[in-house]
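Engineer: sequence and computational prediction follow.
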Amino acid sequence: MSTCFCCACVSNDELAAVESCGQFAGIKEGGCHVLGCAYLGCGYSMKKISTRIQENEVRCETKTSDDVFVTIKVSVQQEVIKENAYDAIYKLTNPHKQIESYVANVVRGEVPKMKLDDVFTQKEELAKACRLDVEAKMKEFGFFIHNVLVTDIEPAAIVKNAMNEKDANRRLREAAVDKGEAEKTLREKKAEADANAVVKAAQADAEAKYLAGQGIARQRSAIIDGLKASLGAAESEISAERVTELLLITQYFDTLEKMSNGKATTVFLPHAPGGLSDLAEQMRNGMMQGAAGAAPMSAAMTR
C-alpha cells in the first residue's frame, strides 16, 4: 500500500473549502497548503470561491401605478465574507440567481406603487429598498452587499416617444414665449429710442431757433446803431417810432433783394417810393393792435 502527502495551491483572490473523503475539513486562504496523507493521493478535494467584489446586472420588467410598463436595470455589488465562507460555498448553488430573485421581488413590490415620473425621481429610494432587503437576506449565506444602484429606467418605446414629444412641445412653447418677450423688448427699446430722438431733435431745433433769434436781435441792434450813426444825431434826438420805421424799411428792401435772387424770373409787386411811409404805418399799426390784444389776456390770466 502506497501513501503520499497531498498539497494544494489556492490563489490569493480565492477561498477554498477542503474536503476529505467528502467531509468538510476546513477553509484555506491563498497559498500552498499541505492537506495530509492520502492513499494513492486520493481522498482530498476542494471547492473554491472568489473573494473579489462581483457585480450582478438585474433587469426586471414591471408596471407603474399609471399603467406604464417599464424595465428597471439594477446593479448589485457583492463580496464573500471570509468568516462565513462555509455558508457562501455550501448553502447556495447559484448566488447570482438568488440575488437576482431578491432584487426582482423588491422592484415588483415597490414600482407598482409609483407613477412613471416618480420612478425617475425616486430611483435612489428604490435602490435603498433593494439594498436593505438583499443585504439582510444574503448575509445569511455569507455575502456582504456593498452597493445597489438603479442604473437604467426604460419605459416602453411608445411611452418614451410620447415623453420626448411632450418635452419638445414644452420647449417650443418656452422658446415662443421667450421670442415674444424679446420682440416686445426690442419694440419698447425702439420706441424709447425714437422718442429720445424726437426730444433731441426738438431740443436742437429750439436751440437753433433761440440762437437764430439772438442773431436777428443783434443784427437789428447793429442796424439801429448804424442808422443812428448815419443820421448823425444823438440817441435822445431820434424817436422810437422813427427808428422802427427805418428798420422796417431796411428789412423791406432786404426782402426785395432776397426775392430777386430766388428761382422766380419775374415777380410783380405794387411798389412806389412814396408808399414806403404808408407801408411803415401799416406795419406799425398791426404791431400795436397785436400788443393791445395781448394785454387784456395777460391781465385775465394774472387774476
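Structural biologist: All right, it came through fine.
Engineer: CA only for contacts and neighbour counts going forward, please
Structural biologist: OK.
Engineer: so the spatially most central residue of the chain versus A191, what's the distance?
Structural biologist: The chain has D178 as the residue nearest its centroid, 10.4 Å off, counting by CA atoms, centre = their mean. Counting by CA to CA, to the nearest Å, the gap between D178 and A191 amounts to 20 Å.
Engineer: ranges for the helices of the stretch 151-300 of the chain?
Structural biologist: 157-231, 240-260, 276-302 (DSSP state H, counting those that start in this stretch).
Engineer: which stretch among those helices comes nearest I49?
Structural biologist: helix 157-231 (40.7 Å; CA to CA).
Engineer: now do that closest one: which elements does it pack against?
Structural biologist: Secondary-structure packing of helix 157-231 (3 or more CA pairs under 8 Å, 6 or more residues apart in numbering; DSSP states H and E): helix 240-260.
Engineer: same thing but at 7 Å, please
Structural biologist: Contact here means 3 or more CA pairs under 7 Å, 6 or more residues apart in numbering; DSSP states H and E; on that basis helix 157-231 packs against no helix or strand.
Engineer: any idea how far it is from the chain center?
Structural biologist: Put simply, helix 157-231 sits 29 Å off its chain's centre (CA atoms, centre = their mean, to the nearest Å).
Engineer: not counting its neighbours along the chain, what's nearest S11?
Structural biologist: Distances taken as CA to CA, 6 or more residues apart in numbering place G30 nearest to S11, at 4.8 Å, with adjacent residues excluded.
Engineer: then this one, side by side with the first:
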Amino acid sequence: MGILLIPILFFGLILLIASFFIVKQQTAAVIERFGKFHSIRQSGLHLKIPLVDRIAGRLSLKIQQLDVIVETKTKDDVFVRLKVSVQYKVIKDKVYEAFYKLDYPHDQITSYVFDVVRAEVPKMKLDDVFLRKDDIAIAVKSELNDAMMEYGYDIIKTLVTDIDPDAQVKEAMNRINAAEREKVAAQYEGDAQRILIVEKAKAEAESKRLQGQGIADQRREIARGLEESVDVLNNVGINSQEASALIVVTQHYDTLQSIGGETNSNLILLPNSPQAGSQMLNDMVASFTASNQIGEAMKKNNKTKGNKGADLA
C-alpha cells in the first residue's frame, strides 16, 4: 500500500505543477480545451486543467518590424530597389483573429507591400521616387491597415528607408551632379575674377586721378614760386625777361648738380659744356627781346590798319 502511494503522490504533484503557468508581460497566451479554443490569458500567473487544457500558442503584443526589399521599375525605365520597413503589432482585443485567421503574417504583409510599391513607383520618375518616398510609405500604410486590421494586426508606421537604383544609373547621376557643381563653381570663379578686374581698374583709375591731381598741384606750386621769384628780381632792377632767363639757367645748373649726385646714372644732359649756361642765358635774352620787338611791330601794324579803316568810313 505504501509503495503504491508514492507514485500516486508523485503523479499528483506533477499534475499540480502542470496546472500553473506564467504569461510574460506584453504577451498573450491562447488556451485550447480538447483542441477547441477556450480562452486568452494575459500577463501573470494562471491556472489550467492538466491533460484537458493546453497552451496552443503565445503572441507578442510588442511592436515588431519587418523589412521588405522590393525591386521595381520607374516611369523612366530605371530599375530600383526599395527597402520598406513596416512596424506593426497584434491588437490586444483581437488576439483570437491574429492567432487563428492568419498563419504567416510576415508573408501577408510582404505581399501587400510588393503590391502597393509596384503599383505606385512605376507612375513616378526616378527623381520623383526620392522626392515622394513619404507618399509611397503613406500608400503602403493605408493599404496594409485596411487589409491587416481584419486579421488583428495594427500597422503603426511604414518607412521607405532605402532607395537603391541600378549601379550604372547611380554612376550617371553622380557624373551629372559633379558636372552641375563644376558649372556652378566656374560661374562663381568667373564672377570673382570679374569683380577683381573691375576693382583693379577702379583702383588704377583712382591712382591716376590722384597722380594727376598731385602733378597739377606740383605745377601750380612751381608756377607760384616762379612768380614770386620774378617779383623779387624785379624789385632789384631786373626786368621780367632777364628774370625768366636767369631762373631757367638756375634750374639748368640745379639739374646738373642732381645728375652729378647719382653714381649709377646713365643720363646725359645736352648741352653740358662749361659755357652752356652763359650761352643759354644770352640766347634766351635775345629770344625774349626779338619776341617783344615782333609783338610791338604787330601792334603798330594793326593800329595803322584800324586808323585807315576809320578814315575811309
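Structural biologist: Everything's here; your move. If you're wondering where the values come from, they're calculated on a predicted model, not measured in any experiment.
Engineer: circling back to that earlier point, how near is the equivalent of the residue nearest to S11 of the first structure over in the second structure to D93 of the second structure?
Structural biologist: The equivalent of G30 of the first structure in the second structure is S43 (alignment by TM-score structural alignment). Noted for S43 of the second structure: a distance of 14 Å to D93 of the second structure, by CA to CA.
Engineer: who has more neighbours, the two?
Structural biologist: Between S43 of the second structure and D93, counted using other CA atoms under 10 Å, S43 has the larger neighbour count: 13 against 10.
Engineer: that one: what's it in contact with?
Structural biologist: Listed by CA atoms under 7 Å, 6 or more residues apart in numbering, the contact set of S43 of the second structure reads V23, K24, Q25, Q26, T27, A28.
Engineer: filter the residues you listed down to the buried ones.
Structural biologist: Among the contacts of S43 of the second structure, the ones that count as buried by 16 or more other CA atoms under 10 Å are T27, A28.
Engineer: adding distance to I238 of the second structure, write the contacts of S43 of the second structure out as CSV.
Structural biologist: Formatted as CSV, these follow (distance: CA to CA, whole Å):
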residue, distance to I238 of the second structure
V23, 133
K24, 130
Q25, 127
Q26, 125
T27, 128
A28, 131
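Engineer: just the ones of the contacts of S43 of the second structure in strands?
Structural biologist: Residues of the contacts of S43 of the second structure located in strands (DSSP state E): V23, T27, A28.
Engineer: could I get these as TSV with distance to T161 of the second structure?
Structural biologist: Shown next, in TSV, are those (distance: CA to CA, whole Å):
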residue	distance to T161 of the second structure
V23	35
T27	29
A28	31
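Engineer: of all the helices of the stretch 151-300 of the first structure, which one is nearest K63 of the first structure?
Structural biologist: helix 157-231 (12.5 Å).
Engineer: now do the aligned partner of D205 of the first structure in the second structure against M149 of the second structure, distance only.
Structural biologist: Matched by TM-score structural alignment, D205 of the first structure corresponds to I215 in the second structure. Note on I215 of the second structure: its distance to M149 of the second structure, by CA to CA, is 95 Å.
Engineer: compare these two (neighbour count), which wins?
Structural biologist: M149 (16 against 12).
Engineer: tell me which residue of the first structure matches up with the more buried one.
Structural biologist: Using TM-score structural alignment, the partner of M149 of the second structure in the first structure is K139.
Engineer: so its match sits in a helix?
Structural biologist: Yes: with DSSP: H, G, I helix; E, B strand; the rest coil as the criterion, K139 of the first structure is part of a helix.
Engineer: how much space between A264 of the first structure and A182 of the first structure?
Structural biologist: Using CA to CA, one obtains 55 Å as the distance from A264 of the first structure to A182 of the first structure.
Engineer: and L13 of the second structure, what helix or strand is that in?
Structural biologist: helix 2-18 (DSSP states H and E).
Engineer: kindly report the same for F37 of the second structure.
Structural biologist: strand 36-41.
Engineer: which residues sit against that strand?
Structural biologist: Under CA under 7 Å, 6+ apart, the answer for strand 36-41 of the second structure is A28, A29, V30, I31, E32.
Engineer: those residues, buried ones only, as a ChimeraX selection?
Structural biologist: One line in ChimeraX is enough to select the buried members of the contacts of strand 36-41 of the second structure, burial here meaning 16+ other CA under 10 Å:
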select :28,29,30,31,32
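Engineer: which one of the contacts of strand 36-41 of the second structure sits closest to N234 of the second structure?
Structural biologist: A28 (128.4 Å).
Engineer: what's near enough to touch C32 of the first structure?
Structural biologist: Counting by CA under 7 Å, 6+ apart, C32 of the first structure makes contact with C7, A8, C9, V10.
Engineer: which residues sit in contact with the residue mapped onto the last one from the second structure?
Structural biologist: For V10 of the first structure, the aligned residue in the second structure is V23 (criterion: TM-score structural alignment). V23 of the second structure makes contacts with A29, Q42, S43, G44, L45, as judged by CA under 7 Å, 6+ apart.
Engineer: what about the very next helix or strand once past the strand holding F37 of the second structure, how far off from the first structure?
Structural biologist: Per DSSP H and E, the first helix or strand lying C-terminal to strand 36-41 of the second structure is strand 44-47. Relative to the matching residues in the first structure, strand 44-47 of the second structure has an average distance of 0.7 Å after the fit, by mean CA distance after the TM-score superposition for the first structure.
Engineer: distance of the aligned partner of P105 of the second structure in the first structure from S11 of the first structure?
Structural biologist: Under the alignment (TM-score structural alignment), P105 of the second structure pairs with P95 in the first structure. Taking CA to CA as the measure, P95 of the first structure falls 21 Å from S11 of the first structure.
Engineer: what of M1 of the first structure?
Structural biologist: 33 Å.
Engineer: cool, Y86 of the first structure as well?
Structural biologist: 17 Å.
Engineer: cool, K113 of the first structure as well?
Structural biologist: Counting by CA to CA, the separation of K113 of the first structure from S11 of the first structure is 46 Å.
Engineer: V58 of the first structure now?
Structural biologist: 29 Å.
Engineer: do the same with A129 of the first structure
Structural biologist: As for A129 of the first structure, its distance to S11 of the first structure is 35 Å (criterion: CA to CA).
Engineer: and if you look at T266 of the first structure?
Structural biologist: 125 Å.
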